[in-house]
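# sharing a model prediction with you, sequence too.
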Amino acid sequence: MDRIELASFMDGLRETVSKATPEQCLEPMSGTVTQVRGFQSIARFGDVETLVDEPTVFGGTGTAPNPAEIALAGLGASIQVTMLCYAAHLSIDATDIVVKLAGALDARGFFDMSPDVPVGFYEVTADVTYKGSASEAQVAQLLDYVNRCCPVLAVFRQPMQVKLSMRQVP
């Protein structure tokens, strides 16, 4: 889809959402992550499968990204999609977007060794590069939209309730 087609597509979606009820605006998502062997698992969402593993230093086979890397990949892809969509909507020339992500997990948090050490990332950096002729003002506008409208960025930034349950099966 080129920028013109994406802009038209986005305008159509915005029009549909503007007339929809809150319930009609929800985009339900669900999937299953199944252990294959050891720390290796397969995540299935719809017809798409993704392998997840741990590095060998943590007991995995190192054949796929680990869960934290998958989370970072989701963040990077969501930033990229949000930027592409808003660039098209606002007629801003920004293409070939690359999002370089970095973060660190402290193993002391995972092993519950200190209440002062977080279990997850302390911070994540996302460095976005792109090609195009966007002005400084347009880049600032695009960054503002990404900061306000990127759904996975919101997942990283905003606390939410996760209902975790566990049950034994035969």
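Received it, and whenever you're ready, just let me know what you need.

# switch to C-alpha atoms for all contacts and neighbour counts from now on
Will do.

# how far off centre is the longest helix anywhere in the chain?
Once the chain is assigned using DSSP state H, the helix that runs over the most residues is helix 67-89. Offset of helix 67-89 from its chain centre (CA atoms, centre = their mean, to the nearest Å): 5 Å.

# the helix or strand that that helix is followed by - contacts with which helices or strands?
Following helix 67-89 in sequence order, the next helix or strand is strand 95-103 (DSSP states H and E). Here strand 95-103 touches helix 67-89, strand 124-131, going by 3 or more CA pairs under 8 Å, 6 or more residues apart in numbering; DSSP states H and E.

# next, the buried residues of strand 95-103.
Residues of strand 95-103 classed as buried by neighbour count (16 or more other CA atoms under 10 Å): 95, 97-99.

# included below, for side-by-side comparison, is a second structure:
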Amino acid sequence: MLDTVKNARVNGLDLVALGETVEAIQADASKALVTFDVTTKWSGQTRSETTVDGYTLGGERIERSHKIVADEPFELLGSDGAPNPQELLMAAFNACIMVGYVAGASLKGINLESVEIKTNGQLDLRGFLGLSDAVAPGYEAIDYQVRIKGDGSREEFEEIHQTVMKTSPNYFNISRPIRVNGSMQLG
């Protein structure tokens, strides 16, 4: 598929660079390993600040610097100074699958006019507050709808949709249980 679009840039994506990355990973599987890590600190009330200072790709540390702020709305005891963790979870999910839709369309040579993903989920606060062991503290389901417009056919967009659901890291992370290993230190 990449061979047919050499030297192409579709929807802003450099398909030659993508092809080179795929070839490098096919030649050496260790180049496919990527480790992300973040540090979150409490900054009062329900507010927290997360620092992203880099990641490791194929054994090489790549420095970067970003800050993500989270807070709760007034009604949930926060100061409403930033999105809450549930909104950030959905934003991370949407952003990850967005990459899949754009990359999938680009690899097929489809020029996009727009892509919009709307996601929602309903929580029962009785679970979070520990008021009922019968109520889950998280989502039982998350629903999302993708609105995509471009010069592709319905069949091409459906194929992209199926591929995103099969290959997106955050689709995988949210749709299946993953092991979470927690520890605590005092001080």
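Structure received. The model shown is predicted, which means the values in this text are computed figures rather than measured ones.

# the longest helix of structure 1 to strand 124-131, inter-axis angle?
For helix 67-89 of structure 1 against strand 124-131, the angle by axes from the mean of the first three to the mean of the last three CA atoms, to 10 degrees is 40 degrees.

# coming back round to it: out of the buried residues of strand 95-103 of structure 1, which comes closest to residue 75 of structure 1?
Each of the buried residues of strand 95-103 of structure 1 was checked against residue 75 of structure 1 using CA to CA; the closest is residue 99, at 9.1 Å.

# what does the closest one correspond to in structure 2?
Aligning on TM-score structural alignment places residue 99 of structure 1 opposite residue 117 in structure 2.

# excluding its backbone neighbours, what's nearest its match?
Closest residue to residue 117 of structure 2 apart from its sequence neighbours, by CA to CA, 6 or more residues apart in numbering: residue 146 at 4.5 Å.

# residue in structure 1 matching that neighbour?
Checking with TM-score structural alignment, residue 146 of structure 2 has residue 128 as its match.

# now residue 108 of structure 2
Aligned by TM-score structural alignment, residue 108 of structure 2 pairs with residue 90 of structure 1.

# related to what we said a few turns ago, can you tell me how far the match of residue 99 of structure 1 is from residue 57 of structure 2?
Relative to residue 57 of structure 2, residue 117 of structure 2 is positioned 28 Å away (CA to CA, to the nearest Å).

# for residue 176 of structure 2, same thing?
For residue 176 of structure 2, the distance to residue 57 of structure 2 - CA to CA - is 24 Å.

# quick revisit: highest mean neighbour count out of the helices and strands packed on strand 95-103 of structure 1?
Greatest average neighbour count among those goes to helix 67-89 (a mean of 19), per mean count of other CA atoms under 10 Å.

# relative to strand 95-103, how tilted is that one?
150 degrees.

# and stretch 89-99 of structure 2, which stretch of structure 1?
By TM-score structural alignment, stretch 89-99 of structure 2 lines up with residues 71-81 in structure 1.

# the strands in structure 1, which residues?
Ranges of strands within structure 1 are 32-37, 40-45, 48-52, 95-103, 124-131, based on DSSP state E.

# of these, which is nearest residue 64 of structure 1?
Nearest of those (CA to CA): strand 48-52, 5.2 Å.

# what's the matching range in structure 2 for that closest one?
Going by TM-score structural alignment: strand 48-52 of structure 1 matches residues 66-70.

# mean shift between that stretch and structure 1?
Stretch 66-70 of structure 2, aligned to structure 1 and superposed, deviates on average by 0.6 Å (mean CA distance after the TM-score superposition for structure 1).

# could I get the buried residue list for that stretch?
Under 16+ other CA under 10 Å, the buried positions of stretch 66-70 of structure 2 are 69-70.

# can you tell me the closest non-neighbouring residue to the residue nearest to the spatial centre of structure 2?
Centroid check for structure 2 by CA atoms, centre = their mean gives residue 96 as the closest residue, at 3.2 Å. With sequence-adjacent residues excluded and distances taken as CA to CA, 6+ apart, residue 96 of structure 2 is closest to residue 170, at 6.1 Å.

# tell me the counterpart of that neighbour in structure 1.
Correspondence of residue 170 of structure 2 to structure 1, assessed by TM-score structural alignment: residue 152.

# residue 27 of structure 2 too?
So residue 27 of structure 2 corresponds to residue 19, using TM-score structural alignment.
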